[in-house]
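[1] missing the sequence, but the structure's below:
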């Protein structure tokens, strides 16, 4: 499929509006271009204001669900895979989307890793990818202290906070 850049970006806009993310390597195969071309096209579309997000499963348009809110929670825990899985599972079982992870780095400032985890399958994929890549967690840079942006209905946000506090993950303000 031979397209100009403009035609390719129009195709991407049309095909990323579904509910299923499409991986970058799949897009490059479908369009007959390199993965880097897809990355550049996505960057150009984002710069034009299109709400395209990158999830562990691929790219898609992000539409904020009606009635959902976002909040940031501060957490701390060991950086073992078992504990990370428990933390992420606790949040998605509460009904929220774990949008990202944020750490405060002494040199670079705020570092953000996009997660967009909404289901137990998303958590499983994330954990498998982490293991296969031998990737380090951002929270390893900050002795386990990190933030998560959560998105969901107000009651699911409160349920997630309660569950995190109950398991000892949620950082509480000290008096």
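    Arrived safely. Values in this document were obtained by computation on a predicted structure and should not be read as measured data.

[2] hey, let's count contacts and neighbours off CA atoms from now on
    OK.

[3] residue ranges of the strands in the chain, please?
    52-55, 58-61, 69-76, 97-105, 109-117, 145-152 (DSSP state E).

[4] save those as TSV, and put in distance to residue 171 and mean neighbour count too.
    Supplementary listing: these in TSV, determined by distance: least, Cα to Cα, whole Å; neighbours: other Cα atoms under 10 Å:
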stretch	distance to residue 171	mean neighbour count
strand 52-55	26	18
strand 58-61	31	20
strand 69-76	5	17
strand 97-105	14	20
strand 109-117	18	16
strand 145-152	9	22
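
[5] need the contact list for the residue nearest the centre of the chain.
    Against the mean C-alpha coordinate of the chain, by Cα atoms, centre = their mean, the closest residue is residue 115 at 1.6 Å. Neighbouring residues of residue 115 by Cα atoms under 8 Å, 6 or more residues apart in numbering: 55, 56, 98, 99, 100, 101.

[6] which of those residues sits closest to residue 64?
    residue 99 (11.7 Å; Cα to Cα).

[7] and the nearest residue to that closest one once chain neighbours are set aside, how far from residue 4?
    Nearest residue to residue 99 in three dimensions, chain neighbours excluded: residue 116, at 4.3 Å (Cα to Cα, 6 or more residues apart in numbering). To residue 4, residue 116 is 31 Å away according to Cα to Cα, to the nearest Å.

[8] and what of residue 92?
    Taking Cα to Cα, one finds residue 92 at 40 Å from residue 4.

[9] of those two, who's got more company?
    residue 92 (20 against 8; other Cα atoms under 10 Å).

[10] mind listing what the more buried one touches?
    Contacts of residue 92 (Cα under 8 Å, 6+ apart): 98, 117, 118, 119, 120, 160.

[11] put this next to the first one:
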């Protein structure tokens, strides 16, 4: 399989997958290194493919017409992150991203796509294993999340659980 065929195959896999696909999974399926997949993703993005990366893997951006979205402003400590995420997924919302405002770079966004307790566990485990810091640590805990839900009442429930915990900035 040549480079172009491999990239076409990657797009096909991403199109057919309901969940994000890790670079390692793609590398194994394509018989190449993870670094080759990273390069392929860069080339595909530069060619206009809307490929997004999250802690769970790569996926294609598709606008879900049936879903509702909102952005919430929150503030909490790094130690409260797991509680925040679990509270949100427990009311049925997906945490699409995290956004912070940097004084030099402007808006910094990290794609999360956390929709279940298992996603939360994987995210927290990755933080611990890598020693990575949260984007919110750049802004003393202040950050935004884009939330997505199937019903608008779930978004209101999400605001309420954040309010009850003292995380919601209003």
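    Right, received. Where do you want to start? The model shown is predicted, which means the values in this text are computed figures rather than measured ones.

[12] still on that earlier bit, what does the residue nearest to residue 99 of structure 1 align to in structure 2?
    Alignment note (TM-score structural alignment): residue 116 of structure 1 maps to residue 113 of structure 2.

[13] before we move on, back to that, dump the contacts of residue 115 of structure 1 into JSON lines; add distance to residue 126 of structure 1 as well.
    Converted to JSON lines, the contacts of residue 115 of structure 1 look like this (distance: Cα to Cα, whole Å):
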{"residue": "55", "distance to residue 126 of structure 1": "10"}
{"residue": "56", "distance to residue 126 of structure 1": "6"}
{"residue": "98", "distance to residue 126 of structure 1": "12"}
{"residue": "99", "distance to residue 126 of structure 1": "13"}
{"residue": "100", "distance to residue 126 of structure 1": "12"}
{"residue": "101", "distance to residue 126 of structure 1": "13"}
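
[14] thought the match of residue 116 of structure 1 was touching residue 88?
    No - with contact defined as Cα atoms under 8 Å, residue 113 of structure 2 does not count as touching residue 88 (12.0 Å).

[15] common neighbours of these two, please.
    94, 95.

[16] one step back: who wins for proximity to residue 33 of structure 1 among the strands of structure 1?
    Among the strands of structure 1, the nearest to residue 33 of structure 1 by Cα to Cα is strand 58-61 (16.2 Å).

[17] mean shift of the closest one relative to structure 2?
    Taken against structure 2, strand 58-61 of structure 1 registers an average deviation of 1.9 Å after superposition, with mean Cα distance after the TM-score superposition for structure 1.

[18] same question for stretch 40-47 of structure 1.
    Averaged out, stretch 40-47 of structure 1 is 2.5 Å away (mean Cα distance after the TM-score superposition for structure 1).

[19] give me the contact list for that stretch.
    5, 8, 9, 52.

[20] still on that earlier bit, pipe the strands of structure 1 into CSV and attach distance to residue 136 of structure 1 per row.
    Below are the strands of structure 1 laid out as CSV (distance: least, Cα to Cα, whole Å):
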stretch, distance to residue 136 of structure 1
strand 52-55, 18
strand 58-61, 20
strand 69-76, 16
strand 97-105, 13
strand 109-117, 12
strand 145-152, 14
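
[21] which one of those lies nearest to residue 138 of structure 1?
    strand 97-105 (6.6 Å).

[22] now that closest one: which residue numbers in structure 2?
    So strand 97-105 of structure 1 sits over residues 94-102 in structure 2, by TM-score structural alignment.

[23] starting at the chain centroid, how far to the matching stretch?
    Distance of stretch 94-102 of structure 2 from its chain centroid, counting by Cα atoms, centre = their mean, to the nearest Å, is 8 Å.

[24] check the mean deviation of it from structure 1.
    Counting by mean Cα distance after the TM-score superposition for structure 1, stretch 94-102 of structure 2 comes out at 0.8 Å.

[25] before we move on, back to that, which one of the contacts of residue 115 of structure 1 is nearest to residue 153 of structure 1?
    residue 98 (12.8 Å).

[26] OK, contacts around the closest one?
    The contact partners of residue 98 of structure 1, by Cα under 8 Å, 6+ apart, come to 88, 91, 92, 115, 116, 117, 118, 148, 149, 150, 151.

[27] try it again with 6 Å
    Counting by Cα atoms under 6 Å, 6 or more residues apart in numbering, residue 98 of structure 1 makes contact with 116, 117, 150.

[28] residue 167 of structure 1 maps to what in structure 2?
    Using TM-score structural alignment, residue 167 of structure 1 pairs with residue 165 in structure 2.
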